[in-house]
Each structure stands twice: as C-alpha cells, then as structure tokens.
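[1] just the structure for this:
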Amino acid sequence: MSDARELPGWTHVYSGKVRDLYVPATTPDDDDDWTGDPLRRSRVVLVVASDRVSAFDHVLEPAIPGKGAVLTALTRWWFDQLPQVPNHLAYPEDDRLAGLAEIPAAVAERAMLCRTLDMFPIECVVRGYLTGSGWKEYQATGAIGGIRLPEGLANGDRLPEPIYTPAWKAPLGEHDENISYERTVELVGETVAEQLRALSLEIFTRASEIAEDRGLILADTKFEFGADRDTGIVTLADEVLTPDSSRYWDGEAYVTGATPELRMASFDKQIVRDWLAANWDQDDSERPPTLPHEIVEQTAERYQALVDRLTLGL
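    The predicted model follows:
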C-alpha cells in the first residue's frame, strides 16, 4: 500500500492511508535513549503527504497526481490563518532542529517538519451542515452522535449551529468508529476532552468565516490533536481543513441549486466517494475497484480549484 521512499538522512517509521512519517536517521549518543519505538523517541518527525487517496477507510488506486503538494500547501496556509491555535510545525529557532539532514528536494513540496506529539486517538469531527454519514444517521435516529436535531431536516441543510461529533481513530486497516462525547472523556479525560471540543468548534467557526468570504461553504471537517511533549499543550496536528479532511461546497451553487446534488457542488473528494459508492458494495473482503482516469483528473482539478479559491481568491 505504501509508496514511501528512502530519504537520505531520514528513516521511514510509519505509513498511514495518506501520509508517510520519517525520523532523523542519526541516533542519540546514549543508545539507552534509543530503545523502543523510534517515533516515540524522536523529538521531530518529517510528515510527507503522498498522492494516495482514500475513501470509506480504503486506499484507492491510482493516486491523484499532485495531491500531496496541494494538501501540504493548504495545511500550511490554514496554520497561518489560525495563529491563535498551537500547531505542530517545528519552529526555525527550535534547538531540536540542530544537525538535522535537509528535507530532500524530491518531497520538499509535500513535507512538513514537525514536533512529535503524543497524539490523542480521537478524530474531532465538526459538522455545520447535514450530509454524508451524518445524514444517514439522522434519517435513522433523528440524531448524530447522540445529539438530537430538529425534525424535518433535508440532505444538505444547514444545522442550527455547528455540532461536535467525535470518532475513535482506528488502527490502519480498521474502520473509524463514531463515539459519544462521554466516550472521549473515558479515553482522554475530562479536561482534554473539553479542550478538544472547544478548540474544534472554535477553529471550525473561524475557518467557516474565511471560506464564506471566498464564496465557499465549509460543510464539515475533522481535526486531530496531540499533547506537546515539552509543555503538555493541546496542539493541532496532521492535515488541516484540506479537501481530504473536509467538505467544501460552492456558495453560489448552494443558494441556487434545486436539488441536493446541485446545491452541494463540491471542492473535495466527493467525486471519488460518489463514484465508489455507485461501483462498489463496500465489501471489505474485496479490493475497491480502480478509479477511472476521468475521476482522477476531475478530483485533481477540484483540489487545485479549492486551493486557488481559498489562497488566491479566484
């Protein structure tokens, strides 16, 4: 599944659905400090976004050309828009960067040098609109994640206010599981659980305002956080507000569209989700079908269009 490559001066330690992680190849002078998990022992990690694309918890083929660079550029841009929120980028003046190998040119456009965090096993999902798996759950129960919603809502409707519906982040190869807020308290403690909820809603609200100024609707998104190993501060990590982790809709289409399909004109990987849902029964015993060339091309175009709309105002 992984297309991780060898990088001079760096050791590959992990591959997720989309990202590959590397730590410095050099080890501390004291070998006793370098036992166990190298990612756990390292103070920095090189996060490299691949061009792989996933949907319904499966990595698909082929990859989306240029996707890794798009995700990285957009994540960096969002970090700049959210200066009040601590993030995991390594500071240039940080002493932990001394003596590190340079980021190889082959991955520079899709790599971020980050401080290692103790990650929380929670996907912090925020929904401003009713769609996707939330729509399915609402149809069945009238609620999402245990949060009761008004009766009579339709697919694509704006919610009265954004809601926080966390998920347990499953190991690679397993399905993430929607959980209640009370379950997050059991997993990470009441103080951290409340910080995750408050930060997620705060970031979503600010990002929605920025997107709206550019003619976009941020329908929903998910965040990941970890604890800074030096300070314990809850810190925003991984990709942020990208078309992989979020649903973006065209604002004008939402107002003028006569059907949910026209209203929810997307700038994300909904094209992939829709094609896969129509051509695969999501049987985990079978590999998902190969994406057609036109779906790959359309997805790449939509990703780039989102970057242009957000960062350039086009």
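
[2] only C-alpha atoms from now on, for both contacts and neighbour counts.
    Fine.

[3] which strands or helices does the host helix or strand of residue 255 pack on?
    Applying DSSP states H and E as the criterion places residue 255 in helix 251-256. Secondary-structure packing of helix 251-256 (3 or more Cα pairs under 8 Å, 6 or more residues apart in numbering; DSSP states H and E): helix 260-263.

[4] another for comparison:
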Amino acid sequence: MGQVSTPADSTSQSIPGWRHLYSGKVRDLYASEDPADTRILVVASDRVSAFDFVLSPGIPKKGALLTRLSRWWFAQLDTPNHLAEGEIPDAVADRAMLAQSLEMLPVECVVRGYITGSGWAEYEESGTVCGIPLPAGLNNGDRLPEPLFTPAYKAPMGEHDENITFAQTVELVGEARAAELRDVSLDLYTRAAAIAEEKGLILADTKFEFGTDADGTLRLADEVLTSDSSRYWDAEAWRTGVTPSQRMASFDKQIVRDWLASHWDKQGEPPALPEHIVSRTADRYRELIDRLGA
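    Okay, the predicted model is just below:
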C-alpha cells in the first residue's frame, strides 16, 4: 500500500454487526462481530488514488461500479475465488462483497499483453520489460509476442510495491505455488482478453491477487479485472489512432493521472480535483461497464 493522505479510519463507516478492520487507499475491510463467522466484508469506496495519494474529491459511485464489474468478471471466470454466500448489509449492498477469509499471498500477479506505461519506459532504456528481453522495434502500445507474467512484491503499508523476478517469486511462495500463480494468471488474462475482444475492447494488462483457504486451495481474491486493476483500450481506436493518446485512451483514472501530472509537482499534498475531471473519469468507468455488458 502507498501513502494515504488522510487517516484511514476517517473514511470507514459504522456497519451494524461488522467491525472495521482496516482501510486501504480505496477499500475498507470488516470482520463479523460473530466469532463463529470467519467471512470478511470487502467494501469498495468512492476514493480515488494516484501517485500513492488518496485524492479529493472521490469519484461518485466508483465503489458501486467497480464492485459490479468484479462480480461480473468472477461470474465469467471458472476459477476458485474468494466470494462467500450470505446477505450483504443494506448500507453497502451495491459496493461490497462477502469474502472468505484467506491467507493472502505477498505477490501481485501482473500480466502484460501489450507494452506501455512503466514497461514501455524500461523497454526504451534496455529492451526489456521487468528484465525480460523483448524483440527490437516495438512501439508504445504494441501487442507483445505473447503475454508476460511480471510479478510484483506487495510491500507493507506505506511502502511501494516492487517488481520482482520469477525466481524471487519462488523464494517468496515456493516453486510449485509460484508456477501455479504464473499459469493461472496467464490463463485468466487470456480468457478475459478474449471476452473483452468480443466487446471491441483490448485488455492491455491487469493484475490479480490470490490467497489460499484453509484447505490450501488457491483462490482469486480482491477486485478482478476492474478499471483500477486493469488497462482497457478501445480496439478500433487502437487500430486507427495516430498518436499514443488516441490509440491508448483507457477506461480508468488515467484522466486523473494526466491532470495531476500537469498541475502538481508531486511536492506536498496534491490539489483537489476539478469537477470536470471527476465527471469525465466517472463517465469512463461507466462506459466500460456498458461496453462489457456487465
């Protein structure tokens, strides 16, 4: 987790029957007050983060939109996941998921199908992405010869996540589990990218998180294939666009990042987001859901 510019507890809410456990940059976790109930309530907020800061104001209905998208993707993917049966409290019914309590693995399972972002910056410098050599002559936004599994270490709160090698993943979770994480992640990406392609969308990259249940079963957890954890592009714009901004206009908070990058020197607290940036970002979140039919 990165920096949170306001105390985490200040953004949580009181939910009868549930005890607040923890607040991250954009989600709040609750445990049941019933000691026999081991399920966790995962509540998505409207908070928006960029450059490791929680920004103000939030994006209206963002929590509900991303929860809806996660639920939809969980239903599309025949993979064991963290969802649990039960009734969700009315106060957070549209933006919460009941989840099994898992032993979360300290690895973010990033899969890249296209080269862009930090991967493109590294490629320009060294011809690699996360240390993996790639063919010469690629351009920003190009499809990779094959999807790459580029894991990251999930750093403790207040520290930055760190890209790691597959060998380092083995050191963290063991050889068999590391291979399972890689294989499951690549399979999930391939299947999700095919579904997105049918909707005229490109899934450029995404990250998955996993945990194990009491039986040791690997389960897909947290959010999945949302606008906050994935980079989606319009397929037609990618094919016909001339500039990178035309080809890779994403359905996420890139609008926020771009505005901040041109209006803030990353010193001190970030400025408040103007209404037109908040509104445009919310529209992009909604458009992705509409396009997918989620």
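
[5] hang on, the earlier thing: so which bit of the second structure is the helix holding residue 255 of the first structure matched to?
    The aligned range for helix 251-256 of the first structure in the second structure is 235-240, by TM-score structural alignment.

[6] average distance between the matching stretch and the first structure?
    Taken over the aligned residues, the distance from stretch 235-240 of the second structure to the first structure averages 0.8 Å (mean Cα distance after the TM-score superposition for the first structure).

[7] okay, stretch 13-27 of the second structure sits on what stretch of the first structure?
    Matched against the first structure by TM-score structural alignment, stretch 13-27 of the second structure falls on residues 5-19.

[8] endpoints of that stretch, how far apart?
    With Cα to Cα, to the nearest Å as the measure, the ends of stretch 5-19 of the first structure fall 12 Å from one another.

[9] now swap in stretch 62-71 of the first structure and tell me
    With Cα to Cα as the measure, stretch 62-71 of the first structure spans 17 Å from end to end.

[10] residue 115 of the second structure is in contact with residue 137, isn't it?
    No. Residue 115 of the second structure lies out of contact with residue 137 (Cα atoms under 8 Å); the separation is 11.8 Å.

[11] neighbour count winner among these two?
    Taking neighbours as other Cα atoms under 10 Å, residue 115 of the second structure and residue 137 compare with residue 115 leading, 23 against 8.

[12] can you name the residues that contact the counterpart of the more buried one in the first structure?
    Using TM-score structural alignment as the criterion, residue 115 of the second structure maps onto residue 130 of the first structure. For residue 130 of the first structure, the contact set (Cα atoms under 8 Å, 6 or more residues apart in numbering) comprises 153-159, 219.

[13] please enumerate the strands of the stretch 1-150 of the first structure.
    In the stretch 1-150 of the first structure, the strands defined using DSSP state E, counting those that start in this stretch lie at 10-15, 19-24, 44-49, 53-55, 58-60, 111-115, 117-119, 122-129, 143-144, 147-148.

[14] adding distance to residue 207 of the first structure, write those strands out as CSV.
    Compiled in CSV, those are given as follows (distance: least, Cα to Cα, whole Å):
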stretch, distance to residue 207 of the first structure
strand 10-15, 28
strand 19-24, 23
strand 44-49, 22
strand 53-55, 24
strand 58-60, 28
strand 111-115, 21
strand 117-119, 23
strand 122-129, 11
strand 143-144, 22
strand 147-148, 23
